[in-house]
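In: Let's see this in three dimensions:
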Amino acid sequence: MHVPDGFINAPVSAVAGVVAAGAVVVSLRGARRELGGTFGPGGAGSGGERTAPLAGLVAAFVFAVQMLNFPVAAGTSGHLLGGALAAILVGPFTGVLCIAVVLLMQGILFADGGLTALGVNITVMGVVTTVVAYALFRGLTRVLPRTRRSTTVAAFVAALVSVPAAAAAFTLLYAIGGTTDVPIGKVLTAMVGVHVLIGIGEAAITALTVGAVIAVRPDLVYGARGLAAPLKLRVDGELVDAPGSAAPSPAPAAARSTRKVWAAGLAAALVLAGFVSFYASANPDGLEKVAADKGIDEKVREHGAAGSPLADYGVKDVSDARLSGGLAGVIGVGATVAVGSGVFWAVRRRRTPEAPAPRTTESV
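Out: Got it, this is the predicted structure:
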């Protein structure tokens, strides 16, 4: 759903840019808590320290999976948006930053998603998907049993709903600032209809990924915190911990290395982007198909980074299509994990300055 330059007029694109910038600023503050170990009960704990190493990897993984367009209807494909997956794995604020990093790398290096439309893309693909998905996910986990299966089901539903929500958000922006005269009802029906189908694929990918990480390291999943709570027994009208079922203390969990998970995740991202992406569907994605069918793309402009040596996910001057696409995917994963890890390391390291001690006055 990468919106190119020319779909939305300059004033609305500028407003969307301001909204996106504000969301990023707010997310930087929120991510400091999520990555700094302050999301546990009562605002304390080591959970953030355990999920912090995962944040840069999540951005790289989303980048890789977005290269895997899957068919959803005749002549139409879809790909992961990633907001739900990122929010559940590393937190909603950090999730917004993950998607922003991915979109920035795609726009600058691969000419995917307009540069003047970057604010639109961050708002639609990053903010809307993350907020909708995480709000629904938290609501479902509050009413469902606190089990791994229920958490995975909640992830599936949240991801499914987030995609048509993003499609509706794009339609709203188009209704306000579209550069072509197309009936909004037709755009909304087409966009939401095809993106419900894409949402099924998004939901499957999100649920499988979240379920796999929970099965191996539930302590690394922001949305799964609390799954290891001790079993309670009612004794004389009071709830007490069952013998031998006390939850592990934060210290041992925090001390567990994340290297194996990080290495496995990075290897998976490299394989997906460098090899599996060659077999992705070549059909236009949902937005491209709707734009072509309805005439939304009449005033599309050439991308500002069209001359990039990695434009269109291929390496310039490499004639072999498989090798060119594979190298571009590997470079993209490497660049995204490097930039993402740098951003999240800086966010985690930064601390809010302590308030100065109050001055004392002495009587003379």
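In: going forward, measure contacts between C-alpha atoms and count neighbours the same way
Out: Noted.
In: now the spatially closest residue to residue 245 that is not a sequence neighbour, what's its secondary structure?
Out: Nearest non-adjacent residue to residue 245, counting by CA to CA, 6 or more residues apart in numbering: residue 230, 5.3 Å away. With DSSP: H, G, I helix; E, B strand; the rest coil as the basis, residue 230 sits in coil.
In: Sequence B follows; please return its structure for comparison with A:
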Amino acid sequence: MHVPDGFFNAAVSLSAGVVAAAGVAVCLRGARRELDDRTAPMAGLVAAFIFAVQMLNFPVAAGTSGHLLGGTLAAILVGPYTAVLCMAVVLLVQGFFFADGGLTALGVNITLMGIVAVVVGWTVFRLVTGSVRSRPAVVAASFAAALISVPAAALAFALLFWIGGTAPIDVGTVAAAMGGVHVLIGIGEGLITAVTVSTVLAIRPDLVYGARGLAAPLVLRGADGDAVVTREPAAAAVPRRPGWFLPAGIVVAALLAGIVSFYASSSPDGLERVAQDKGFIGQATDHPLAEQPLADYGDAGGIPVGVAGLIGVGATLAVGGGLFFAVRRRGRDEVTGLESGREEVSA
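Out: Model prediction:
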């Protein structure tokens, strides 16, 4: 659902840019509390994984395809603030390296695919897991949250198009079309999210941010009736670095982008199909970087899509990894400064 240049007037594009910038600024501060020795390296991997899976368009209806948005998946794995930053990194790499998503529409894309999808997905996830504390509940909540987040972002697009779209299309028509096709895409989103979360839970449950604290302690009663806690809650476990999980995840992302991407559906995605059917696809303008070699994932420069995908995974990992470690270091420095201040006051 990458919005191209030309769909929105200058006022909406600028306003969405301001919202996106403000949201990223808030998330930069919030991510300092989420990023630790587990989530900082995981966040870079999650961004690279989302980039890779977004290349894998899957058919959802005759002549229409969809792809992962990834905001809910990122929120569950590394936290909602960090998830918005993950999506911003992915969209920046796609926009500037691969001419995927308009540059003037970058604020719109971050707002829709980052902020809206993450907020809605994380809210649904927390509502479902709030009263049920088990791994199956986390997986089921992952599916439901991801499914709902996609049509929510699509309806937000329809709202923005009603406010400042460049074509005189009835908002109800756009909303119905966008909502309908993106419910189908949301099912695919939910399945991918649930399978990914379930896999990580099975291998390294401590790396799933949304599952921290969900495992209740096992309590046994002694002969005198006193309760004895024999297993600590997950939240109390000592944080471990991702270790071998990180290179293994990079290999998976590379295989998806480098090999599986050759088999992705070539049909237009949900937004493009709706724009064609409703007559506003002609409002899209050429991307200013459409002639660079990696544009359209290598098609402009005759580069195989798998090679372009590998470059994209590497670029996303580098940009995201650098950002997340910098944010982590800033948060650690703030904690150290506070502790030093307390010691000076105590002295």
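In: what residue of the second structure matches up with the residue nearest to residue 245 of the first structure?
Out: Using TM-score structural alignment, the partner of residue 230 of the first structure in the second structure is residue 217.
In: got a list of what its match touches?
Out: 229-233 (CA atoms under 8 Å, 6 or more residues apart in numbering).
In: can you check residue 183 of the first structure too?
Out: No contacts exist for residue 183 of the first structure under CA under 8 Å, 6+ apart.
In: Next: the one 4 residues further on.
Out: Taking CA under 8 Å, 6+ apart as the definition of contact, the neighbours of residue 187 of the first structure are 171, 290, 294.
In: Spell out the secondary structure type for it.
Out: Applying three-state DSSP to residue 187 of the first structure yields a three-state assignment of helix.
In: when you align them, which residue in the second structure goes with it?
Out: Counting by TM-score structural alignment, residue 187 of the first structure lines up with residue 174 in the second structure.
In: And residue 8 of the first structure, by the same measure?
Out: Under the alignment by TM-score structural alignment, residue 8 of the first structure pairs with residue 8 in the second structure.
In: Would you mind measuring from the residue lying closest to that match once chain neighbours are set aside to residue 5 of the second structure?
Out: Excluding its sequence neighbours, the residue lying closest to residue 8 of the second structure (CA to CA, 6+ apart) is residue 165, at 4.5 Å. For residue 165 of the second structure, the distance to residue 5 of the second structure equals 11 Å [CA to CA, to the nearest Å].
In: so residue 304 of the second structure sits right up against residue 296, yeah?
Out: No. Using CA atoms under 8 Å, residue 304 of the second structure is not in contact with residue 296, being 10.7 Å away.
In: Report the contact partners of the spatially closest residue to residue 224 of the first structure that is not a sequence neighbour.
Out: Nearest residue to residue 224 of the first structure, sequence neighbours excluded (CA to CA, 6+ apart): residue 218, at 6.3 Å. The contact partners of residue 218 of the first structure, taken as CA under 8 Å, 6+ apart, are 224-225, 227.
In: swap in residue 123 of the first structure?
Out: Contacts for residue 123 of the first structure (CA under 8 Å, 6+ apart) come out as 16-17, 19-20.
In: Would you verify that it is located in a helix?
Out: Yes. Under three-state DSSP, residue 123 of the first structure falls within a helix.
In: how about it, what's its partner in the second structure?
Out: So residue 123 of the first structure corresponds to residue 111, using TM-score structural alignment.
In: How many residues are close by the residue lying closest to residue 35 of the first structure once chain neighbours are set aside?
Out: Counting by CA to CA, 6+ apart, residue 48 is the residue found nearest to residue 35 of the first structure once chain neighbours are left out, at 4.2 Å. By other CA atoms under 10 Å, 27 other residues sit near residue 48 of the first structure.
In: My read is that the match of residue 8 of the first structure contacts residue 159, right?
Out: No. Under the criterion of CA under 8 Å, residue 8 of the second structure makes no contact with residue 159, lying 11.5 Å away.
In: Residue 86 of the first structure pairs with which position in the second structure?
Out: In the second structure, residue 86 of the first structure lands on residue 74 (TM-score structural alignment).
In: check which helix or strand covers that match.
Out: Using DSSP states H and E, residue 74 of the second structure sits within helix 71-78.
In: Show the secondary-structure elements that that helix is packed against.
Out: helix 39-54, helix 80-97, helix 117-129, helix 135-164, helix 171-203 (3 or more CA pairs under 8 Å, 6 or more residues apart in numbering; DSSP states H and E).
In: Which one, of those, ends up nearest to residue 31 of the second structure?
Out: helix 80-97 (5.1 Å; CA to CA).
In: superposed on the first structure, where does that closest one end up, distance-wise?
Out: Compared with the first structure after fitting, helix 80-97 of the second structure deviates on average by 0.2 Å (mean CA distance after the TM-score superposition for the first structure).
In: Return the set of buried residues in stretch 255-263 of the first structure.
Out: 258, 261-262 (16 or more other CA atoms under 10 Å).
In: Kindly apply the preceding question to stretch 101-111 of the second structure instead.
Out: 101-111.
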